[in-house]
Structures are given as C-alpha cells and as structure tokens.
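> Following is a predicted model, sequence given first.
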Amino acid sequence: MRVNKMYSYALLIPAGLIYGLFFLYPTVMSFFFGFTRWNLTDWEWIGFDNYIMFFEESSLMIGFKNTFIFAFLTAGLKVVLGLIFAVLLTAKLRTKRFIRSMVFFPVLVSTIAVGIAFSVLMHPSEGLINMVLGLVGIDGPNWLGNPNLAIYSVAFVDVWKGVGIATVIFIAGMMSIPVDYYEAHQIDGGNKLNAFWYITLPLSRPAINAVIILALIGGLRTFDLVWAMTGGGPGFSSDLIASIIYKQYQAGFYGLSTAGNVILFLMVALIVFPIFKYLNRKEVDL
C-alpha cells in the first residue's frame, strides 16, 4: 500500500516540475522584479516606485473602466447565449450537428486572425458589415474608429469567438442531468418552459458557474484581441489594463510593466475568488 502511494506521488513529479518551472517560479520572480528597475543584464531595487508610477499612468482609469466593462459584458453574454445555444442543441433538431460545428468553429481560429479579419469586416467604408447594412438603408457606424463604440465592438467579437466553449460546457452539464427528472416532470403535467426553469437551470448551476469564472478571468486578462483590432485606440479609448502594461513594456519600462502584471494578477484574484466562493454556495446537488 505504501509503495503504491509513493508510486502515485512519483507520477506527479513531472507535472510538478513543469508547473513550478513555467508558472510558480515566474510568478514569484514577478513579485520580486516589480520592486526593481531591470533589464536583461542588470537590476536595481527601487521599492514601491514602480507601483506608484503605474497608478499615476494617465490612461489607467480608462483602462480599469474598459477592463470591467469588457469582462462583465462578455461574461454575461457568453452565459446567456451559451445557455440558449445549449438548449437548442440538446433538443431534437435535424441540423443540430451542423449548428454545433458552426457555433464551435470560431474557438478553433487564432485570436489574432479573428482580430485582423474583423478589423477588415468592420472598416467604416469598405467593410462587409457596413456594406450589408447599407443594402437595407442603414448607415453603419465606424465600429473601431468611434471612441464610444470601439470597446463594445471588440467585446462582441470576443463573444462570437468564445461562446462556443460556453456552449460545450453547458451541453456537458445538461447531458449529465438524469432523464428521470424530466420524465417525472412530464408525468406531473409540466411543460418545457417549467422543465427548463425548475430542472435544467438549477441542475446546470455547476456548468454556469464554470462559464462565469472562466469568462471573467479571460475578460479581465484579455489583450490579444484588443491589440489586433484597435491597438488600444482610437487614443486610449479601448485600452485595457493588459494593453497598458504591454505599451509600458514596449517603451522599455520593464520593471513598471512587471509591477502592472502583479497588480493585474491581484485584481483578478480579488474579483474572481469571492465570486467563485459565492457561486459555489449556490450550487444544487443532483
């Protein structure tokens, strides 16, 4: 028994080494280098100066506002749309396999490729989206050039790309619900709406919680799609915390950008962990 237990722990060693080398060690060193002015060959301890400078960044408040808007908007839409798609795709539809592939296809495409493609599609005069709107007499807006619209345009593209993952998670959660519950509900004379509201929705809570947490973490940390579509512009109107950090890194302020990453890490943890604890208390056991 002791040998089997040691053998089980031995199997964890490779994964533990990889985790420690590529996640734990860089995380710890990030906390250290956030207090330094460093480059590839040297470093100098400067205390909290990087953190003070980071919070003095002129576009920081815009970045915080946009990050929260982006994260909560995309997470909410992924939950709602993913749930709707999952309900449709678990129903008896002849074309559900085709619809499943269409919903999940964007997940397989590179985020940078999606960003570049939608930058072309959303061009104010030559983009396909505004051309189609023009055919029905609607004057399409400047999706990515309007400071009041740019962050929302990127958010909807992120939802289009990420809703497939949410849908798959919801389908898995719904498929795990025992059929007996629906049969008993049908015998009692319940309709499909009541079955969804009183059976599917409560018993899909673990899947809903997983989608909320994953979507929130992804939204708070998003960088690549925003950078590919707007570069944080026009001006700073679509900057997120992650894009501000990247601009500081581009400018050669490595210690400052490292401090920004530490702040982003702590911000995500402080937002997501309480929500995670709250959602777990609300789960319904099968």
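Noted; the coordinates are in hand.
> can we go C-alpha only for contacts and neighbour counts from here?
OK.
> Report the secondary structure state of residue 125.
coil (DSSP: H, G, I helix; E, B strand; the rest coil).
> Give me the distance between the longest helix seen in the chain and the centre of its chain.
In the chain, assigned by DSSP state H, the helix with the most residues is helix 60-89. Centroid separation between helix 60-89 and its chain, computed with C-alpha atoms, centre = their mean, to the nearest Å, is 8 Å.
> Over to stretch 267-275?
With C-alpha atoms, centre = their mean, you get 14 Å for stretch 267-275.
> same check, this time on stretch 15-29
23 Å.
> same question, stretch 230-250
Using C-alpha atoms, centre = their mean, the offset of stretch 230-250 from its chain centre is 17 Å.
> and the longest helix of the chain, which residues are buried?
Using 16 or more other C-alpha atoms under 10 Å as the test for burial, helix 60-89 gives 60, 62-64, 66-83, 85-87, 89.
> hmm, who's touching whichever helix or strand comes after it?
Next helix or strand after helix 60-89 toward the C-terminus (DSSP states H and E): helix 96-108. Here helix 96-108 makes contact (C-alpha atoms under 8 Å, 6 or more residues apart in numbering) with 88, 89, 90, 160, 161, 162, 163, 164, 165, 167, 168.
> Buried residues, the helix or strand containing residue 272. List them.
Using DSSP H and E, residue 272 falls within helix 254-281. Residues of helix 254-281 classed as buried: 254-264, 268, 272, 279 (neighbour count, 16+ other C-alpha under 10 Å).
> circling back: does anything pack onto the longest helix of the chain? Which helices or strands?
Secondary structure elements in contact with helix 60-89, counted by 3 or more C-alpha pairs under 8 Å, 6 or more residues apart in numbering; DSSP states H and E, are helix 96-108, helix 150-175, helix 205-221, helix 241-250.
> and the longest one with helix 96-108, angle?
Yep, that's helix 150-175 we're talking about. In terms of direction (axes from the mean of the first three to the mean of the last three C-alpha atoms, to 10 degrees), helix 150-175 departs from helix 96-108 by 130 degrees.
> what's the distance between residue 131 and residue 146?
18 Å (C-alpha to C-alpha, to the nearest Å).
> Comparison target below:
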Amino acid sequence: MTAAAANAKPAKRRRPRNRWRATGWKFAAPGLSMIALVLGLPLVYAVLLSLSSFNLLNPVLEPFVGLANFETLLVDPYFWHSLAVSFEYTVATVTGAFGLGLLIAVLLTRVVRLKAIYFAILTVPVALAPVSAGLIWHILLAPGRGVINQLIGLAGLPVPDWLGDPDLALWTLVFVELWQQVAFVVLILSAGLAALPRRPYEAAEMDGAGRWQQFWYLTLPLLRPVVGIAIVIQLINVTRAYDLVYVLTRGGPDMGTDLLSIYTYRQAFLGLSLHDGAAASFVLLMMVLFLSLILFRLVTRRA
C-alpha cells in the first residue's frame, strides 16, 4: 500500500499542471495561428525564392536550383565586403548604444527633479521615423550648406565631408544610429534599474562597499536579464538597418557603407535577381539569430 500510494502522488500532482498547460495552449492557439500565417507564409515563400531561379524578367520559381544561389554568394567579393561592413557597423553601434545607454540610465537614477522632462527629451529621437532622422541629419551634415559644417568653418577648422569621405561615412552613420537608438536602451535599462531590490544595496553599504563595487557586483549581475533583452533588440534593429543608410549614403561612397541590407536590395531589385536577394536575406537572418543567441547566453548566464 505504501509503494502504491507513493506512486499515486506524483500522478495527482501532474494532472493540474497538465490541465493548466493545455488551457494555456488553447488560449494561445489563436495568436500563434495568426503569427504562423503572418510570418510563416512569407518565410516559406522566401525559402522557395532562395532555392529557385525567380527573377523579375522571368517571374517563375522553376527550375529550382537548390543551394546554387548561396554558392554564388560565397564567391561574390561584394557579398563578403558587405558582410564585413555590416559586422563592423553592428559591433560599433550595439556596444556604443549599450555603453552610453547604461551610463545615462545610471545617471538618471540619481536625478530627483524634472526626471519626466529628461525622459521626454530622450524619447524624441526614438519617436522619429528613420527616414525623417536621415533627412534631418543629411541637411545638417551637407558639405556646403550644412549647419554643422558652417559652425566648424566659422571656428577656422577644416570642414570634413561627413557623408562623402570613405573614412568618415561609416562612423557618421554609427553616430546618427546612436543618436536615435540610445534613448531606447536608456528606457529599457532605466525600467530595470527602477525594479532592482534595495536590500542588497543596504547590506553592501553596511559592509562598506563603495558605489563602484555596488555597481559591478550588484547592479550588473541583477540587470543581466534586462541587459539581454536590450542588447538583443538593439542587435536586431541595427542588423536590419536599411532606411537610414539609404537616405544618408545609399551604400557609398566607394561602398564604404554598403551594409548587407543594401546589398540585398541591390541584388533583388536593381539586379532584378530576387533569388539572389532572398539568399542574401537568409544569410542576414541567420547572422542575426546566431549573434542574438550568443549574446543572450553571455548576458544571462549565471555568475
């Protein structure tokens, strides 16, 4: 009897859990079905495009060529150049946005008065559409009539060609991207900082820990889940950046800002080869997923 009763207890415990799980799947089924239709069907069609010979001059999927389109990408030097530029742009923008966002978020935690006004000012760049932001900065950075260059000229300094110099164009894009995206990271990290428990800090102060020690040994470990979300979202936004780059440089000068998204657009619509564009877009998707998984594991692992 004792063995039978012991075997019966786990079954009783599992039934409510299984019932709640089944109920949860029933409630989630309509939303998941809609997501599968909205995202799944275009994704499947994109897979077919990447494996076909579809182009705008001959708009049919057949004949299917298998992985030939991906093999064409691997021997294309422009693809590898775009991949390298995209990697440099992504690393610079994501690390810069996180570093500046964390610094501003920590400073804002010490602000008592007018905090709402500071947050309102920070959200202005995020509220702008990338095309609008690109047009604004294109006017500000124009070589002859741009406000920034006119101020530099009045100071007697050499006037740089921010968007026309191959050595400056990419870093100008990084600056504009940071200007628009840092506030988003600040908002996420500020919410995480506001939700941190106070007891560990009180105990650390009693033990004589300084502010830097509290930040390094308490704030950063406790913020890891929030940091993971902020970095992954920022990585996705930056990696698929297209409109801002297209408005400011269109991939130039000398392909110095030719990101993988610009390369995909050029292959699909300017080269009329939708199959090559679809293959390049899948490489971009795999890169985003791979980097997102690595970063999420790094920032959420236990110390």
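Cool, got the structure. Fair warning: this is a prediction, and the values are worked out from it, not measured in the lab.
> what TM-score do we get after superposing?
In this superposition the chains share a TM-score of 0.90, using TM-score structural alignment, normalised by the length of structure 1; 283 aligned residues with a C-alpha RMSD of 2.1 Å.
> what about the longest helix of structure 1, how far off from structure 2?
For helix 60-89 of structure 1, the mean distance to aligned residues of structure 2 following superposition is 0.8 Å (mean C-alpha distance after the TM-score superposition for structure 1).
> Where in structure 2 does that helix fall?
The aligned range for helix 60-89 of structure 1 in structure 2 is 79-108, by TM-score structural alignment.
> Please tell me how far residue 9 of structure 2 sits from residue 2 of structure 2.
Applying C-alpha to C-alpha to residue 9 of structure 2 and residue 2 of structure 2 gives a distance of 11 Å.
> quick one, which of these two is more surrounded?
With neighbours defined as other C-alpha atoms under 10 Å, residue 9 of structure 2 and residue 2 compare such that residue 9 has more, 10 against 7.
> residues in contact with the counterpart of residue 221 of structure 1 in structure 2?
Here residue 221 of structure 1 is matched to residue 240 in structure 2, going by TM-score structural alignment. By C-alpha under 8 Å, 6+ apart, the residues touching residue 240 of structure 2 are 261, 284.
> Spatially central residue for structure 1, please.
Centroid-nearest residue in structure 1, with C-alpha atoms, centre = their mean: residue 218, separated by 2.4 Å.
> out of everything not next to it in sequence, what's closest to that residue?
In this structure, residue 218 of structure 1 finds its nearest non-sequential neighbour in residue 71, 7.4 Å apart by C-alpha to C-alpha, 6 or more residues apart in numbering.
> And residue 264 of structure 1, by the same measure?
Residue 264 of structure 1's closest residue in space is residue 241 (C-alpha to C-alpha, 6+ apart), at 7.2 Å.
> Quick one, which of the contacts of helix 96-108 of structure 1 are buried?
89, 160, 161, 162, 163, 164, 165, 167, 168.
> Reformat these as TSV; add distance to residue 105 of structure 1.
Shown next, in TSV, are these (distance: C-alpha to C-alpha, whole Å):
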residue	distance to residue 105 of structure 1
89	15
160	10
161	8
162	10
163	10
164	7
165	10
167	12
168	12
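> Just the closest of these to residue 136 of structure 1, please.
Distance to residue 136 of structure 1 across these (C-alpha to C-alpha) is lowest for residue 160, with 23.1 Å.
> Determine which residue in structure 2 is aligned with the closest one, please.
In structure 2, residue 160 of structure 1 lands on residue 179 (TM-score structural alignment).
> For the residue lying closest to that match once chain neighbours are set aside, the count of nearby residues, please.
Excluding its sequence neighbours, the residue lying closest to residue 179 of structure 2 (C-alpha to C-alpha, 6+ apart) is residue 125, at 7.0 Å. Applying other C-alpha under 10 Å, we find 19 residues neighbouring residue 125 of structure 2.
> ok, now residue 236 of structure 2?
Each residue near residue 236 of structure 2 was counted by other C-alpha under 10 Å, and the total is 18.
> The counterpart of residue 224 of structure 2 in structure 1 and residue 265 of structure 1: what is the separation?
Matched to structure 1 by TM-score structural alignment, residue 224 of structure 2 sits across from residue 205. When distance is defined by C-alpha to C-alpha, residue 205 of structure 1 is 27 Å away from residue 265 of structure 1.
> any idea which residue of structure 1 is furthest from its center?
residue 1 (43.2 Å).
> ok, residue 77 of structure 2 to residue 66 of structure 2 distance?
Counting by C-alpha to C-alpha, the gap between residue 77 of structure 2 and residue 66 of structure 2 amounts to 21 Å.
> The two: who's more crowded?
residue 66 (13 against 10).
> does that one sit in a helix, a strand or a coil?
Relying on three-state DSSP, one would call residue 66 of structure 2 coil.
> Tell me if I'm right that it and residue 49 touch.
No - the criterion here is C-alpha atoms under 8 Å, and residue 66 of structure 2 misses it with residue 49 at 10.1 Å.
> what two of the buried ones among the contacts of helix 96-108 of structure 1 are the furthest from one another?
Taking C-alpha to C-alpha, no two of those sit farther apart than 89 and 161, at 17.8 Å.
> Residue in structure 1 paired with residue 136 of structure 2?
Checking TM-score structural alignment: residue 136 of structure 2 goes with residue 117.
> just how off-centre is the helix or strand containing its match within its chain?
Element membership of residue 117 of structure 1, judged by DSSP H and E, is helix 111-121. Centroid separation for helix 111-121 of structure 1 versus its chain: 17 Å, with C-alpha atoms, centre = their mean.
> quick one: buried residues of it?
Buried, per 16+ other C-alpha under 10 Å, within helix 111-121 of structure 1: 111, 114, 115, 116, 118, 119, 121.
> Nearest residue to the first one in space, ignoring adjacent ones along the chain?
Residue nearest to residue 111 of structure 1 in three dimensions, not counting chain neighbours: residue 225, with 6.0 Å by C-alpha to C-alpha, 6+ apart.
> That neighbour and residue 118 touch, don't they?
No - contact criterion C-alpha under 8 Å: residue 225 of structure 1 and residue 118 do not qualify, at 10.0 Å.
> Please give me every residue in contact with residue 164 of structure 1.
Contacts of residue 164 of structure 1 (C-alpha under 8 Å, 6+ apart): 82, 103, 104, 105, 106, 107.
> All set, thanks.
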